[in-house]
Each structure stands twice: as C-alpha cells, then as structure tokens.
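Undergrad: sequence unknown, structure follows:
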C-alpha cells in the first residue's frame, strides 16, 4: 500500500494539517496489513458496536482462511504463486461476510488491485453477495477511499478508477471474456466464486487459464454449499486437491449458527443423510445411482425465480393422509411456478372428521379456483374426491390412484410416472419454495426396475421406514403432473358456459 486512493475533499470542519496527519497515519496503518488480512479485519471494522454489536472479530474459520492468505503472501517463495482456496460448508457460517472482508482488505492494501466476483446465478450475485460486500465496505474505516455502486467498487482517484476496482460479474458459458481478461501483472488479482458448486465448468477453465501473470499476487477463492457431487468445485476436494487449499466447515462448529434448527434436522433426517451432509456438515452428497431427483436440481429450483406463462393452467394436487402423524397437503402449480401460492397442510388426524376436513379443503380450492384438481384417491382419498365433486360442481376434480397403470408403459405405476414428470420439470426450470422438509422429501426417494424392466419408484411406506419421513408434500406436488391441463376458457361460477370478449350487440 503506497498511498490513499481517496479524492474526497478535506472536511471543512477540521484543520487541514490535522486532517492530513490523521490521513497519513491511516495510510501507514493500513499499509502495515498488506499481507495480513486478519490483522486488517480486526483494525478496520467497529467490532462490538452498531451492526457488529456482540461480535468481537471474525469467526474462527474466517480467521483461518485469512491467515492462510497472509501466510502465503508473506512467504517470498509462494507470494507470486497462485493461491487457490476452496471452502465447502453448511448453511449460516458467514461465507458472504468472509468474501466481503477479503475483498475490502485486498483493495485497501494494494494499489490498482483488481477483483472479480461471480456467483451461481445473477440473482444470487445481485441480491445476496454484492449487498454484503457493500455493507462491509461501508463499515470499513477506509470507506471514504472508494465509491460503491450496484455492481462495482472503484477508487476515488480518477486516474485509477478503472484499474483499482472490484466488479460483480454474472457468468455465462457463452460469454466468458470477463474471466479470460483477468490480468494485472505485477500487482494483485482476487477472483471470488460464490456458491461455486453451480458455476459452469467452462467458466472455471477460462478463469484458470487467465491467472498466469508473473510476479503477481493471485488469489482465487471458491465458496459454496456442496450441492453437487460432480463438477469443478467437487474436484477441488478430489482430483485437484493437490492444487487447492480445501477445507470443509461444519455449521455445528461455527458460532452464531442456528443450533436448534440443526438439531431438528439431525433428528428428522439423520446426520448421515444427504440433506444433513450438504446443509450442515459441508460434505458433498453421495454419488447414489438410485436417487431419483439429484440434490443439486432441487437446490437450483429453490434459488431460481418463479415465472409462468399467461396461458399456463393453474393445477392443484391434494395428497390425502391416512391419519396418524402424516399430513394432508394441498399444492398449487402454474406452469413452472410451484412457489407463488403457498401450500396448505392439514394434520392427518383431522381426516377422521370428514365434514370439517372437506370444508377446509373446499375453502382453499374455491379461493384459488384452479383449472383442475388431482386428488390422491388411494384408500380414504376416494370418498374425499367424491365429496369434493358434489360440493364444487364447477371445478374439475380428478381421482388419481397412485397404484394404477401409468399412461406411459416405461413406468411401473401412476405414482412413478408423476414423480418422473416432476423430476424432468425440476430440470427444465420449475421453481419451488425454500422449505427444508420439501427439499428432503424430493431428494430422498430411490428408484429401480421391476420384472418388466419398468422404472419403479420406491414405495411411500418404504421411504418412511428408511428415513422416518413421509413425502406427503412432494406427493402433492407430483400430483399436479398427473395429466396435462389446459387453461380454462370458462368461469367455474357458470359451469361450462364459455365466455368471450366479443359482444355481437355492441355497436
């Protein structure tokens, strides 16, 4: 650090000599942390005050990563060799805060430092990663040295505003120029991949090829939840582990994480389940060839934006509980949007009180007036469907027996067929709500082949025996894929009478 990048005018309320002395001292202090990001973090932020009240410094794992960077840069033998750090972790450990503090240190302690930040999706980058980066930049003691916008941080020195900066750059497999141009010879480059598990391999390859400048401090850090057991992020811990400083952080070991929620997940799913491995232990899911729906497909469905077409029908699926601790679940889906209308859960114990239960279901269905309602008619569901048809004659109520024949001979039964269509919809762009229980239900079922070589989904009772959970919510969502549904051209209030905007008597 040779100088301050500030071009801010001198405060009128302070004597100029005193201001200059304070600024000069600040420059010297910050310069002493050129190869010490942890020391910088302790110095630069108002720990214990305001937004950091009750916090006395970076978390232990954040300190370790910062010290790895400091040790690498302080050693003349490694300083100009690329440092590549991969951190796979559970949820809630403070990844975005770590990213932000490292970026702030890198820019504040090196002239003309160049930083590029990307994430798994543009939405993640825009709404989660960059706001956190901006927050820590604002909290920094040298916040006046830089200007922060919605997509960049740049030095206030006009002569260096293009060369001394950090940029939030969405990635694209068809447009990798931003990552191919990561050159800053003789100075410092920092590349951050947030939620790295879902960044395309091609982007990794292009970025790696660009980080070749000699006599340059090069730091590449990949953070993320380990949602995929394939891809370049996974290979940081396997095939390329000799090149990466890789660590896995268990949420249970980190101060400030929600230990009550973690304990609940452990009790519900088991500590060795893929759900718990990914969300808590920071471990990659098992490479199970039997898992019907890949974990990373579900993770992506949770993150993506919910959209649907104007011509998409609104479809309702109702999974009927058999009593006990299972739930009745009512799900709605419009095209690829299964998130916007919240699901409704009714305890299975209420199924016995048929009158009250039917009344609740009717209230929910009539509120949204879907184009079709698919009801699980297996067992006690048949009489429920009959009652719904009687009470709501203007709405199409269709019985679906999970064990009945599939319309496609490749599948052993109707339930397998619906789940497979749900699976393919998740791959095609379906958006679902961020519900840990739904995520677990979708990723738990396994499949095989029967004697006729048909695909056969694991039975619901077998899933419950194996995992202790019944996929009621996921079954309700799968029901919305029973058959294709056209958007209605009539109102349910007028039975099947067609409505038209054309009025033959209008002049």
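TA: Received it, and whenever you're ready, just let me know what you need. Please read these numbers as outputs of a predicted model, since none were measured by experiment.

Undergrad: going forward, measure contacts between C-alpha atoms and count neighbours the same way
TA: Noted.

Undergrad: next secondary structure element downstream of the helix or strand that contains residue 355?
TA: Applying DSSP states H and E as the criterion places residue 355 in helix 354-368. On the C-terminal side of helix 354-368, the nearest following helix or strand under DSSP H and E is strand 372-376.

Undergrad: elements contacting that following strand?
TA: In this structure, strand 372-376 packs against strand 314-319, helix 381-391, strand 397-400, helix 472-479, with contacts taken as 3 or more C-alpha pairs under 8 Å, 6 or more residues apart in numbering; DSSP states H and E.

Undergrad: which residue sits closest to residue 338, ignoring its sequence neighbours?
TA: Taking C-alpha to C-alpha, 6 or more residues apart in numbering, and ignoring the residues beside it in sequence, residue 338 has residue 432 as its nearest neighbour in space, at 5.1 Å.

Undergrad: that neighbour: what's it in contact with?
TA: Residue 432 sits next to 301-302, 306, 337-339 when contact means C-alpha atoms under 8 Å, 6 or more residues apart in numbering.

Undergrad: the closest residue to residue 430 other than its chain neighbours and residue 294, how far apart?
TA: On the basis of C-alpha to C-alpha, 6+ apart, the spatially nearest residue to residue 430 that is not a chain neighbour turns out to be residue 336, at 4.3 Å. Residue 336 sits at a distance of 18 Å from residue 294 (criterion: C-alpha to C-alpha, to the nearest Å).

Undergrad: hmm, residue 335 is touching residue 308, no?
TA: Yes - contact between residue 335 and residue 308 holds when scored by C-alpha atoms under 8 Å: they sit 5.3 Å apart.

Undergrad: compare neighbour counts for the two and give me the winner.
TA: Set side by side, residue 335 and residue 308 give different neighbour counts by other C-alpha atoms under 10 Å, the larger being at residue 335 (22 against 15).

Undergrad: that older thread, relative to residue 416, which of the contacts of residue 432 is nearest.
TA: Comparing those against residue 416 with C-alpha to C-alpha places residue 338 closest, at 19.5 Å.

Undergrad: wait, that closest one sits on residue 317?
TA: No - with contact defined as C-alpha under 8 Å, residue 338 does not reach residue 317; the gap is 11.0 Å.

Undergrad: in addition, the following structure is provided for comparison:
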C-alpha cells in the first residue's frame, strides 16, 4: 500500500499502528525527498507551523493528531485586537458582512471593515425577523455613506439560509437607497467645487454562500479548502497571520475565531468544523466571526487574494 496518512481510522492507519506487526512499514518525510520543493515546505511552515496537522500530513508524512487543530491561533486574534488602529486619511472602500439569524440562541451580525484593514464595532441583534435585519442593514449603509463619502460600499450577505430574504429585499431597495444618499449629498455639496465633491455613490449587494465551492486562497497557497467556508475563514486567518487587519477588541469574537477546529480530509483538503459539532462541544455559533469572514470575502476575485 502507498498513501498519505490523512485519517486516524481505517485499514491504512491500522497497518501503521495496531496491525503494524503484519506489515513492513516505510515512512517518507517530504523534507528528505528531492521530489518535494523546498519552497513548498517553507510555505507550509510559514502558514500553518510545524506542529500543525497540515504540516504533519502534507510534509512530514505523519498521521494527524488525535484531536483536531484550532484553525486560527488565539494569539493571532489577540494580537490583531490589541494592535493600534491604522491611520486612514480617506476611506475608499467599506465592506459590510451580514450574517443572518432569526430566533433562538444565534445572533444576526452586521460587521463593517474599512479598506480591508480596520474592523469597526459590529452591530449584534437577537430575535429579529429578516425585514428588521434588512432595515438595520440599510441604516448601516447610510451611516457609512455619510461618514466615508468617497468610499464604495459592498454588502456581503450569507444566502444559504434566512439571509436570502435580506438579500432579496435589499436588492429591491438598492436604487432607492442610492437615490436617497445621492440626494443628501447634492444638498450638502451644492456650492462646492467639483474637486471637493465626492464621486457618485457606489453600492454593491453581494450574494454569498458558506456552502459553496472550495479552492485556494491564492495561487501560491499550497493547500486547498473543501468549501467556501474554509476559503472565507482562510482569508481571515491569512489577514491575522500577516498582521494585515486591526480587529475590533472583543473577547467573544476572539473566542469564536480561535475555537473553530479543522481537519485535513482524505483528499488532503482543509475542512472546517461544522457549527453543529461546535455546539455539541458547548460552543455558540460563531456569528461575529462569520460576519467578519463575509466582510473580507470577495467572490468576484478568482485568486482569493487579500491584496
């Protein structure tokens, strides 16, 4: 038999463990092979660390640990939360992630990020229907349109569940919202010089899906994600790893970001822990973290690059 040690159950795993006496086991470490590119090894170490399951499976040729890894190290989330806020002279882009819940223990979250580098305080709602969340989203759009008049606003909504209702209604309201913002600006800048007048208001409403197709975050990423949940959270992870974003300081958000686990599946792809499994471990749904992931998500970019 020949294979990558991706699972800690099954016939191949047993041949190297409880049934080892029946086999002649041979282990190949990628670092000792001239068929493995050194840059590949260095990239894995840089992105995931030598103690990660990604490194164990894809480089060292070892079986995963018995317990899954946390996808985002808590120290990365803490560092990004405690970092000084970047100075932005003029904001040119506002991304707003909208994760929609209705009733029960989950929360609906509207999360704004400025120029992809500064997360502002999200709005968190409980026990609201989709029309109320749509109204709150419209309020957020208008608030940021006033605060950052040179910025285009991009609203990303999870449409796998209740969010599709918010997306549909907000799409219907888009022209009205744009017209109201433009009318307000015309009154404010009636006597201003052209160079001092902000550009036409740009509002983009984006349909997103956590259950969509997977892939890699960038062309240089050596690891694929099973689905778009991994891609979205992978973008957050990479922003935190590289120090590219300043997070709003909140212990609940830090907990949500750092408590989600991942495994390397039999195809060698990263698969994030499902929310149902998290709740079985006594954790709440990562609604704030999901809204942040939506805000950083850009489904129109083919290489999933944060840059």
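TA: Yep, that arrived. No experiment lies behind these values; they were computed from the predicted model shown.

Undergrad: picking up where we left off before, what's the burial count for the residue nearest to residue 430 of the first structure?
TA: Here the number of neighbours of residue 336 of the first structure (other C-alpha under 10 Å) works out to 20.

Undergrad: list the contacts of it.
TA: With contact set as C-alpha under 8 Å, 6+ apart, residue 336 of the first structure has these partners: 306-308, 425, 429-431.

Undergrad: follow-up on the earlier one: tabulate the contacts of residue 432 of the first structure (JSON lines), appending secondary structure, neighbour count and distance to residue 371 of the first structure.
TA: Rendered in JSON lines, the data for these read as follows (DSSP: H, G, I helix; E, B strand; the rest coil; neighbours: other C-alpha atoms under 10 Å; distance: C-alpha to C-alpha, whole Å):
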{"residue": "301", "secondary structure": "helix", "neighbour count": "25", "distance to residue 371 of the first structure": "24"}
{"residue": "302", "secondary structure": "helix", "neighbour count": "20", "distance to residue 371 of the first structure": "25"}
{"residue": "306", "secondary structure": "coil", "neighbour count": "19", "distance to residue 371 of the first structure": "19"}
{"residue": "337", "secondary structure": "strand", "neighbour count": "22", "distance to residue 371 of the first structure": "15"}
{"residue": "338", "secondary structure": "coil", "neighbour count": "24", "distance to residue 371 of the first structure": "15"}
{"residue": "339", "secondary structure": "coil", "neighbour count": "21", "distance to residue 371 of the first structure": "17"}
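
Undergrad: re the thing from before, the residue nearest to residue 338 of the first structure pairs with which position in the second structure?
TA: Alignment of residue 432 of the first structure against the second structure is given by TM-score structural alignment, with residue 247 as its counterpart.

Undergrad: for residue 70 of the second structure, see how far away that match is.
TA: Residue 247 of the second structure sits at a distance of 19 Å from residue 70 of the second structure (criterion: C-alpha to C-alpha).

Undergrad: how about residue 235 of the second structure?
TA: With the distance defined as C-alpha to C-alpha, residue 235 of the second structure ends up 15 Å from residue 70 of the second structure.

Undergrad: same question for residue 135 of the second structure.
TA: In this structure, residue 135 of the second structure and residue 70 of the second structure are 36 Å apart, going by C-alpha to C-alpha.

Undergrad: okay, those two: which has more neighbours?
TA: A count of neighbours by other C-alpha under 10 Å puts residue 70 above the other of residue 135 of the second structure and residue 70, at 17 against 14.

Undergrad: contacts only, for the more buried one.
TA: Applying C-alpha under 8 Å, 6+ apart to residue 70 of the second structure gives the contacts 258-262.

Undergrad: ok so, going back, who touches both of residue 338 and residue 317 of the first structure?
TA: Residues touching both residue 338 of the first structure and residue 317 comprise 331-332, 477, with contact defined as C-alpha under 8 Å, 6+ apart.

Undergrad: circling back to that earlier point, tell me which of the contacts of residue 432 of the first structure persist in the second structure.
TA: Contacts conserved in the second structure for the contacts of residue 432 of the first structure, using both residues aligned by TM-score structural alignment, their matches' C-alpha atoms under 8 Å: 301-302, 338-339.

Undergrad: how about residue 452 of the first structure, what's its partner in the second structure?
TA: For residue 452 of the first structure, the residue aligned by TM-score structural alignment is residue 267.

Undergrad: cool, residue 321 of the first structure as well?
TA: Counting by TM-score structural alignment, which is the criterion used here, residue 321 of the first structure corresponds to residue 101 in the second structure.

Undergrad: and residue 470 of the first structure, by the same measure?
TA: Correspondence of residue 470 of the first structure to the second structure, assessed by TM-score structural alignment: residue 285.

Undergrad: helix, strand or coil for its match?
TA: When the structure is reduced to helix, strand and coil (DSSP: H, G, I helix; E, B strand; the rest coil), residue 285 of the second structure reads as coil.

Undergrad: can you count the residues close to it?
TA: Neighbours around residue 285 of the second structure, by other C-alpha under 10 Å: 18.

Undergrad: list the contacts for residue 457 of the first structure?
TA: With C-alpha under 8 Å, 6+ apart as the criterion, the residues that contact residue 457 of the first structure are 292, 412, 415-416, 445-448.

Undergrad: related to what we said a few turns ago, how much space is there between the residue nearest to residue 430 of the first structure and residue 262 of the first structure?
TA: Residue 336 of the first structure sits 31 Å away from residue 262 of the first structure, going by C-alpha to C-alpha.

Undergrad: tell me how far the match of residue 452 of the first structure lies from residue 158 of the second structure.
TA: Counting by C-alpha to C-alpha, the gap from residue 267 of the second structure to residue 158 of the second structure is 27 Å.
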